[in-house]
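> How does the following fold in three dimensions:
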Amino acid sequence: MNQQINIEDTTSASPLVDFWNDVLAPKFIQYRHILVGGLSRHSEVVFPMLAVEKGQRILDVGCGFGDTAIELANATGPQGDVLGVDCCAAFLDHARNVADGEGVPNVRFLCRDVERGLEEPPFDMVFARFGTMFFANPVAGLRAMRICLKPGGRLAHIVWRQRADNPWLIEARDIVRRYLPPPGEDAATCGPGPFSMADETVTRAQMAAAGFEDIAFRRVDAKVMVGRDVADAIAFQLAIGPAGETFREAGRLAEEQRPEIEAALAGMFEAVIAREGGLWMDSSSWLITARNPT
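You can find the predicted model right below:
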């Protein structure tokens, strides 16, 4: 059993945190095979760029099922320490089980909303993969991450680039919206959304306002797995992401239109050429790095 688990995990409630725990967490758990394995090629490209050093203390924000935190723990070695934080307690149950099963003693997990701060000694590095886009207040969230760093400490976070560069999410959304209206302004939400940090100029300004220096953007193009097969890909899109949000908010109308929507999505996914143990589609992200001033 991992001896570094903190049994006092808590996170202050907020509408966004409640939405993640009550609505999205069960869906993410159901499609964990896509959300972990499907993003593996982005991690394979990015991790060698992080230049993790042995013995470093690292914070993984929005660590989800713990795969990146465990990889960071292996990279920093037994002399180092990795803390994974996420606002969804159910994700962390899976993360701990994996860490225990793989025998990774230098990683621990806490249920926290990092935007509200952490009471932890400072870190050498803060990392986040596809989590910062959902900060309710991006500047405040980024500032909270910077405060977690030692003077001169490094931040590295991965966010999706523009919609046009990510057909794996947008093509399905566009198909669904042929049949259903877009979500209204009062729709329940998980935060600003997956493309909220896609614009380099805006995000660079947010990071500068949060106090970071040496801000750099590097484009990463990699395919993502969208499902084991066509049926899996359709179910995933109707549960999570922009297409899933549209379908969920449409309620009874969505169920009435389900046969037509599923048939249209099947036509899209059947045309996907890359089939290597699943369906793989094009995607593009930013690796954004920066430094806390000394």
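
> switch to C-alpha atoms for all contacts and neighbour counts from now on
OK.

> Tell me where the longest helix sits in the protein.
When the chain is parsed with DSSP state H, its longest helix is helix 252-270.

> Buried ones in that helix, by neighbour count?
254, 258, 261-262, 264-266, 269 (16 or more other C-alpha atoms under 10 Å).

> For Val46, state which of those is nearest.
Within the buried residues of helix 252-270, proximity to Val46 (C-alpha to C-alpha) peaks at Phe269, which comes in at 27.1 Å.

> Help me confirm that that closest one comes into contact with Ala233.
Yes. Phe269 is within contact range of Ala233, at 7.4 Å (criterion: C-alpha atoms under 8 Å).

> Spit out the residues that contact the two alike.
Leu279 (C-alpha atoms under 8 Å, 6 or more residues apart in numbering).

> Next, Asn21: secondary structure please.
helix (DSSP: H, G, I helix; E, B strand; the rest coil).

> How about it, nearest residue that isn't a chain neighbour?
Excluding the flanking residues, the one nearest Asn21 by C-alpha to C-alpha, 6 or more residues apart in numbering is Cys88, at 5.4 Å.

> wait, the one you found sits on Ala25?
Yes. With contacts counted by C-alpha under 8 Å, Cys88 reaches Ala25, the gap being 6.9 Å.

> Look at the two and report which has more neighbours.
Between Cys88 and Ala25, Cys88 has the larger neighbour count (other C-alpha atoms under 10 Å), namely 26 against 18.

> picking that back up, I'd like the next helix or strand past the longest helix of the chain.
Next helix or strand after helix 252-270 toward the C-terminus (DSSP states H and E): strand 279-291.

> What is that following strand packed up against?
strand 149-160, helix 167-176, strand 213-227 (3 or more C-alpha pairs under 8 Å, 6 or more residues apart in numbering; DSSP states H and E).

> Now do the closest residue to Asp221 other than its chain neighbours against Pro181, distance only.
Of all residues not flanking Asp221 in the chain, Ser284 sits nearest, at 4.4 Å (C-alpha to C-alpha, 6+ apart). Applying C-alpha to C-alpha, to the nearest Å, the value for Ser284 to Pro181 is 27 Å.

> structure for this one too, so we can compare:
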Amino acid sequence: MANEHQAKAWNGYEGEHWASHHARYDAMIADLNEHLFPAAALTATDRVLDVGCGAGQTTRIAAGLAAHATGIDLSGPMLAQARAASSDLANITYIHGDAQTYPIPDNEFDVAISRGGIMYFDDPVAAFSNIRRALRPTGRVAFIAGGALKPDSDSMVAFKALSQFVPRPARESGDTSPNPASLADPSYARKIFAEAGFDAIAVQTRETVSVVGENAADATDFILKWGPVRYALDQACVSDTTEVRAAVTSALRPLETSSGVRWSSDVVLITARVESSTG
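I've put the predicted structure just below:
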């Protein structure tokens, strides 16, 4: 089975946590919409495929701008939330499936979008080839992926504090295995999309701001419940998080503002077109 680890995570605790806190996650990454949708340039006649749609916020936005939007995601819990929130929208369809392998109909969509749902494919060329096949001739994509993890960025503050208790395994330079920054290298991203058959490929780094919590304590509580953080703490046999919580809260205090704990980080905006036959 392709992407087995991701399927287990997103149909287990990870997906359940996102589904239960979907409004908070959507608010945290709302700034990404300001990069994604202008790049997608949706029109009233477009049929849209939303890859890794999660709880469906981006699918609903797309449906409000286009003729029809279809969201596809591995996560049953998140799709249940998406369907519930979209029950009054006639121009939305959801698919519980893996965009790398799901038999999406050929030439079905004008645009494919994704807000952070494309970095974890076991075989990205196969995944993007499958998505390309689903696009009509002259179709296009606009995808947001995680950017390079800069040691001195705001977003690393909490994870530096965590690393005192949970050592993070070092990644070799050029490691493109599934991870949030797997498509952060523009030359690698262009190569993958070219191999998948796309043309007019552009990869841009954009700075984005996330609102992680109302204050440092609230943000810390939220972060410690994230799936990967919880998993790392369990693997390190950290059952009493008192010291961890104090260290992360202290590290986040300088990021407190009147509108919450805000941190900046880089993302990658990838756009491309299908300029030849999809046959």
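
> More neighbours: Ser284 and Pro181 of structure 1, which one.
Ser284 (23 against 14).

> what's the more buried one in contact with, if anything?
160-162, 165-166, 219-222.

> please redo it, this time with the cut-off set to 10 Å
Contacts of Ser284 of structure 1 were listed using C-alpha atoms under 10 Å, 6 or more residues apart in numbering, and they are 42, 159-168, 198, 219-224.

> count of neighbours near whatever residue of structure 1 lines up with Val157 of structure 2?
Taking TM-score structural alignment, the alignment pairs Val157 of structure 2 with Glu171 from structure 1. A count of nearby residues for Glu171 of structure 1, using other C-alpha under 10 Å, gives 17.

> so what corresponds to Asp67 of structure 1 in structure 2?
In structure 2, Asp67 of structure 1 lands on Gln57 (TM-score structural alignment).

> next one: Pro26 of structure 1
Here Pro26 of structure 1 is matched to Glu16 in structure 2, going by TM-score structural alignment.

> Tell me if I'm right that its match and Lys225 touch.
No. Contact criterion C-alpha atoms under 10 Å: Glu16 of structure 2 and Lys225 do not qualify, at 11.3 Å.

> Just want to know which of the two has more residues nearby.
The neighbour comparison of Glu16 of structure 2 against Lys225 (other C-alpha under 10 Å) goes to Glu16, with 19 against 14.

> and the gap between the more buried one and Ser187 of structure 2?
Going from Glu16 of structure 2 to Ser187 of structure 2 by C-alpha to C-alpha gives 35 Å.

> repeat for Leu149 of structure 2
17 Å.

> For Pro181 of structure 1, give me its contacts.
Taking C-alpha under 10 Å, 6+ apart, one finds 246-247, 249-250, 253-254 in contact with Pro181 of structure 1.

> Name the SS class of the alignment partner in structure 2 of it, please.
Here Pro181 of structure 1 is matched to Pro167 in structure 2, going by TM-score structural alignment. Under three-state DSSP, the three-state class of Pro167 of structure 2 is coil.

> before we move on, back to that, between the contacts of Pro181 of structure 1, which is nearest Val17 of structure 1?
Distances from Val17 of structure 1 to the contacts of Pro181 of structure 1, taken by C-alpha to C-alpha, are shortest for Glu249, at 18.5 Å.

> got a list of what the residue nearest the centre of structure 2 touches?
Nearest residue to the geometric centre of structure 2 (C-alpha atoms, centre = their mean): Gly116, 1.8 Å. By C-alpha under 10 Å, 6+ apart, the residues touching Gly116 of structure 2 are 29, 32, 51-54, 143-146, 180, 267-269.

> if you set the cut-off to 7 Å instead, what comes out?
When contacts are counted by C-alpha atoms under 7 Å, 6 or more residues apart in numbering, Gly116 of structure 2 touches 144-146.

> which residues touch the aligned partner of Gln81 of structure 2 in structure 1?
Aligned counterpart of Gln81 of structure 2 in structure 1: His94 (TM-score structural alignment). Shown in contact with His94 of structure 1 (C-alpha under 7 Å, 6+ apart): Phe65.

> Now distance to Thr76 of structure 1 too, for the helices and strands packed on strand 279-291 of structure 1, in JSON lines please.
Below are these laid out as JSON lines (distance: least, C-alpha to C-alpha, whole Å):
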{"stretch": "strand 149-160", "distance to Thr76 of structure 1": "14"}
{"stretch": "helix 167-176", "distance to Thr76 of structure 1": "33"}
{"stretch": "strand 213-227", "distance to Thr76 of structure 1": "23"}
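
> which stretch among those comes nearest Leu50 of structure 1?
Between those, strand 149-160 lies closest to Leu50 of structure 1; by C-alpha to C-alpha that is 7.3 Å.

> residue range for that closest one in structure 2?
With TM-score structural alignment as the criterion, strand 149-160 of structure 1 aligns to 135-146.

> For that stretch, buried residues please.
135-137, 139-146.

> contact partners of that stretch?
36, 39-40, 106-116, 118-119, 180-181, 183-184, 267-278.

> out of those residues, which are buried?
Using 16+ other C-alpha under 10 Å, the buried ones in the contacts of stretch 135-146 of structure 2 are 36, 39-40, 107-116, 118-119, 180-181, 183-184, 267-274, 278.

> Please flag which of those sit within strands.
Of those, the ones assigned to strands by DSSP state E are 109-115, 267-273.

> So what's the residue count around the residue nearest to Ala243 of structure 1 when sequence neighbours are not counted?
The shortest distance from Ala243 of structure 1 to any residue other than its chain neighbours is 4.0 Å, reached at Arg173 (C-alpha to C-alpha, 6+ apart). Neighbour count of Arg173 of structure 1, defined by other C-alpha under 10 Å: 23.

> I'd assumed Ile240 was in contact with Arg173 of structure 1.
No. Applying C-alpha atoms under 7 Å, one finds Arg173 of structure 1 not in contact with Ile240, separated by 10.4 Å.

> measure the residue of structure 1 most remote from its centre to Gly241 of structure 1 for me?
What lies farthest from the middle of structure 1 is Glu256; by C-alpha atoms, centre = their mean that is 31.3 Å. Using C-alpha to C-alpha, we find Glu256 of structure 1 at a distance of 20 Å from Gly241 of structure 1.
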